[in-house]
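A.B. asks: sequence and predicted structure, then a few things I'm wondering about:
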Amino acid sequence: MVPKLLIGGRIAQGIGAAMLSPAALSVVTKTFVGEERNKALGIWSALGGGGSAIGVLLGGVLTAWAGWQWVFYINLPIGVVVLIALSRMLPAELPVADRGRLDVPGAVLVTAGTGAAIYALINAGDWGWVSVATLSTLAGAVVLYAAFAVVQRVVRSPLMDLRILARRPVASGTFMILVATALMIAVFFLGSFYLQHYRGYGALRTGLLFLPVAVATIVGAQSAGRAIGHQGARRIALVGLAVAAAGTGLPALANGPVAVVVGMSVAAAGIGAAFVASSTTALAQVTHEEAGLASGLLSTFHEFGAAIGVAVVSSIAAASIAGSDGSGFSRAFTFTAITAAASAALAAFVVPAGKPANHAGVPIH
């Protein structure tokens, strides 16, 4: 009964987060323009990335002092306080026109495609990366995504206007946030398993070791938010991903908890900067009416990146997670470093050059 209740609760949390995240980002995009938007997106990225690391820290403290159940109990009073604060602070908006019925076929297809892709990646370590089971499941995911794209072109009220992804800024921004989120979740996942399961550290000690990671994420995002208006998103993305590659490369080359914590902290600073570059690139030039759609796309790729990050590194490090051999962690950190380095090289070509506009411009195709 407890596992079913736990899974059900997590599903409910996921549904709430899926509604809250794009709404929050849309508020930021609609409220600020120009350089103020860049700074606001820096704060948004710092709170998002830093909040994830702080969650690991607080989770360790609560688990050690009050029990793991309090990881869930604590959300209730926090949620009530935030709800009251938002009802007083958020500006009232005029109701929007009816946009038609919910695109149920599109929602089913994209959910099934994502589920199939994640299922294949999670089991690739057991099935084999080039096995028939893995490749056929991934092929099924591609077919489902293709069917989703077809449905979006023919239904009256599509779940997603895919034409916005044809714009270079939106496409490159969503790509970067997928990579940055995958890197962040991979680092957190590997770090927590390495410290707790391989090194045998308690929940409190592991949580405290994530404090510098949280600080580094906030510093990286805040610094990028202030610098992006002068340096441009391409340079911030390239530097951020390169720093992330260097950070994740450290625990791949040097064994020990110090190398892991230092490496995670360095990587977190670069990932925080990459978050700012991705959100600024994708959102800086969308119109006011498109802010909600663009924010929803960013949030979707953010969640997809998180799922991919966990699925891939858990498959690579499966032997080390289950046993006492630490070589799987080294391989997983090596893969993460290579991914970050390759993404930095790709960002140099796909991210538009130039500085973000200092006004709310029209979309560029």
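C.D. replies: Sure, I can see it.

A.B. asks: when you work out contacts or count neighbours from here on, use the C-alpha atoms and nothing else.
C.D. replies: Noted.

A.B. asks: ok, now which ones touch Cys228?
C.D. replies: Quick fix: residue 228 is Ile, not Cys. In this structure, Ile228 makes contact with 38, 236, 277, 355-356, judged by CA atoms under 8 Å, 6 or more residues apart in numbering.

A.B. asks: can you flag the buried ones in those residues?
C.D. replies: Buried members of the contacts of Ile228, scored by 16 or more other CA atoms under 10 Å, are 38, 236, 277, 356.

A.B. asks: hang on, the earlier thing: same list (the contacts of Ile228) but as a markdown table, adding distance to Thr336 and secondary structure.
C.D. replies: Formatted as a markdown table, those follow (distance: CA to CA, whole Å; DSSP: H, G, I helix; E, B strand; the rest coil):
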| residue | distance to Thr336 | secondary structure |
| --- | --- | --- |
| Asn38 | 28 | helix |
| Ile236 | 19 | helix |
| Ala277 | 19 | helix |
| Lys355 | 29 | coil |
| Pro356 | 29 | coil |
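
A.B. asks: also this one, for the comparison:
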Amino acid sequence: MVLATLLTCQLMIILDATVMNVALPRIQADLHFSATSLSWVINIYTLVFGGLLLLGGRAGDLFGRRRLFIGGLTLFTIASLAGGFADSATWLLAARVAQGLGAAAAGPSTLALLTTTFTEPRARLRALALFSGMASAGFAVGLILGGLLTEWFSWRSVLFINVPFGIAAVAFAARYVREPERNRGNLDLPGAVTATGGIAAVVYGFIRAASNGWGDSWTLVALFAGIGLLGAFIAIEVRTEQPLLPLRLFADRNRAAAYVNFCLGPMAGMSMFFFLSQYLQDVHGYGALATGFAFLPMAVLVFTMSRLIPRLLPRFGPKPVALTGTVLMAGGLALLTRLSVDSGYFPLLFVPMVLMGLGMGLAFSPLNVIIMSTVPPKDAGAAGGVLQTMQQVGATLGLAILVTIFGTATRNAPGSPHQVLVHGMTSAFFASVVIAALAFAVALTFRKVAR
């Protein structure tokens, strides 16, 4: 029951990052968003969620992970209900901010509670692999679920669907989840302010760069301010006795490499969800439902591979598993650079879906295990917060970079509108292959461990 409750929360949080994408055109029509402001339906959630994850993780360590988990999940559920009734753009954006606050409180505590509940190594390995599979498959499942709900009901059902699952998860958590031993101490407020402000500024800078370009003055101000605040945050963490981010988390080489790849992996992989959903709808005329189901092979394979990780990881170790997954993922992205206006689903979309499903399942699922399996219980919340921060910032950062490359490639490209669109997408996929190659280089640094 504890595992089901924690996995339900994780799926809700991850789904909310993608489930809204398919519903955006209908949200724009109903609530009269402008073309430029519509992206904030997605980005405002990412900004709040990514900016507050470190604070949420450390607050759970100090004030009680069960308390933060239930409180965050309750806020997320109420905000989803309020957002479903939105009758204006401002109302919906305010609800998305509240969702981000709830997700930032519940997310790190979810992973920390899983780590401290399952203490037997084999059981913990299975639980962490399932958690990772739920996280990776959730991106694709969000597109499928968003297509189903939008097509059959309305965009409001994309938010309402969180309510029954949220109520059930809160009820089961209150009954079955135990509160781990709490660490006494004070919250690192200077670290919290600089970390939250720095991450939020960097994320905002890249979001703005995607729409306004790298020469925009506010983009540059946000990025430089974010870098400065993050530099101040590191200086504070070195000196404080009870840091928000214990730098000892990066002392283990495998854990440090896993954190880096948790940033690079979503950077490369998010391009597939974002650009292919547009390719299928704009070039081939797929509906919302058909677009969601086009990603089904990848979602199934990611979850299937996560079930195999408890057998593969003890036998082969993290290095061969992560290297194999990264190569498969890079191969899938490389095939997508061959897309044209006339490419059909079989084979030039289906084969990359299969390779990406296998690759993401192998490349990402071990990272949760590598990071969380050896973390001291007192640092579990902070470690989970860093992990999810890297994932969230990596996805946002990668998408902003790739959208900028897409815009540059399409600005003066010749041909029909569809040919220009596909040219921009293949240019972005080339950049994704480069990012996947960097992830491969980082995976080479994993040291061998005893079986």
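C.D. replies: Happy to help now that I have it. Everything numeric in this text was worked out from a predicted model, so none of it was measured.

A.B. asks: of the contacts of Ile228 of structure 1, closest to Ala186 of structure 1?
C.D. replies: Of all those, Ala186 of structure 1 sits closest to Ala277, with 19.5 Å by CA to CA.

A.B. asks: ok, the alignment partner in structure 2 of Leu58 of structure 1 to Gln10 of structure 2 distance?
C.D. replies: Matched to structure 2 by TM-score structural alignment, Leu58 of structure 1 sits across from Leu145. Noted for Leu145 of structure 2: a distance of 16 Å to Gln10 of structure 2, by CA to CA, to the nearest Å.

A.B. asks: ok, the contacts of Ile228 of structure 1 in structure 2, which still hold?
C.D. replies: For the contacts of Ile228 of structure 1, the aligned pairs still in contact in structure 2 (both residues aligned by TM-score structural alignment, their matches' CA atoms under 8 Å) are 236, 277.

A.B. asks: out of the contacts of Ile228 of structure 1, which is nearest to Ala180 of structure 1?
C.D. replies: Using CA to CA, these come closest to Ala180 of structure 1 at Ala277, 10.0 Å.

A.B. asks: and Asn183 of structure 2, which of the three is it?
C.D. replies: Under the three-state scheme (DSSP: H, G, I helix; E, B strand; the rest coil), Asn183 of structure 2 adopts coil.

A.B. asks: and the host helix or strand of Ala395 of structure 2, what does it pack onto?
C.D. replies: Per DSSP states H and E, Ala395 of structure 2 falls inside helix 380-410. Secondary-structure packing of helix 380-410 of structure 2 (3 or more CA pairs under 8 Å, 6 or more residues apart in numbering; DSSP states H and E): helix 40-63, helix 89-117, helix 189-212, helix 253-278, helix 350-372, helix 417-443.

A.B. asks: how close does it sit to structure 1?
C.D. replies: If you overlay the two and look at helix 380-410 of structure 2, the average distance to its match in structure 1 is 2.5 Å (mean CA distance after the TM-score superposition for structure 1).

A.B. asks: what number of residues lie near the alignment partner in structure 2 of Asp161 of structure 1?
C.D. replies: Using TM-score structural alignment, the partner of Asp161 of structure 1 in structure 2 is Pro246. Using other CA atoms under 10 Å, Pro246 of structure 2 has 17 other residues around it.

A.B. asks: swap in Gly202 of structure 1?
C.D. replies: Around Gly202 of structure 1 there are 15 other residues, counting by other CA under 10 Å.

A.B. asks: OK, contacts around the residue mapped onto it from structure 2?
C.D. replies: Taking TM-score structural alignment for the superposition, Gly202 of structure 1 sits opposite Gly287 in structure 2. Neighbouring residues of Gly287 of structure 2 by CA under 8 Å, 6+ apart: Gln281.

A.B. asks: do Leu138 of structure 1 as well
C.D. replies: Applying CA under 8 Å, 6+ apart, the residues contacting Leu138 of structure 1 are 116-117, 120.

A.B. asks: now it: which helix or strand?
C.D. replies: Going by DSSP H and E, Leu138 of structure 1 is in helix 132-154.

A.B. asks: likewise Arg37 of structure 1?
C.D. replies: Per DSSP H and E: helix 34-65 holds Arg37 of structure 1.

A.B. asks: can you list contacts of the next helix or strand after that helix?
C.D. replies: Moving toward the C-terminus from helix 34-65 of structure 1, the next helix or strand (DSSP H and E) is helix 70-73. Around helix 70-73 of structure 1, the neighbours that count as contacts under CA under 8 Å, 6+ apart are 59, 62-63.

A.B. asks: which strands and helices sit next to the next helix or strand after helix 70-73 of structure 1?
C.D. replies: Next in sequence after helix 70-73 of structure 1, counting helices and strands by DSSP H and E, comes helix 75-89. The helices and strands touching helix 75-89 of structure 1, judged by 3+ CA pairs under 8 Å, 6+ apart, number zero.

A.B. asks: so where is the helix or strand hosting Arg26 of structure 2 in structure 1?
C.D. replies: Assessed by DSSP H and E, Arg26 of structure 2 sits inside helix 24-31. Helix 24-31 of structure 2 corresponds to no residue of structure 1 when matched by TM-score structural alignment.

A.B. asks: contact partners for Leu101 of structure 2?
C.D. replies: For Leu101 of structure 2, the contact set (CA under 8 Å, 6+ apart) comprises 48-49, 52, 72, 75-76.

A.B. asks: redo that, cut-off 7 Å
C.D. replies: The neighbourhood of Leu101 of structure 2, defined by CA atoms under 7 Å, 6 or more residues apart in numbering, consists of 48-49.

A.B. asks: aligned to Val108 of structure 1, what sits in structure 2?
C.D. replies: Val108 of structure 1 maps onto Val193 in structure 2, by TM-score structural alignment.

A.B. asks: out of the contacts of helix 70-73 of structure 1, which are buried?
C.D. replies: 59, 62-63.

A.B. asks: now render those residues as a markdown table, adding distance to Leu86 of structure 1.
C.D. replies: Shown next, in a markdown table, are those (distance: CA to CA, whole Å):
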| residue | distance to Leu86 of structure 1 |
| --- | --- |
| Gly59 | 25 |
| Leu62 | 26 |
| Thr63 | 29 |
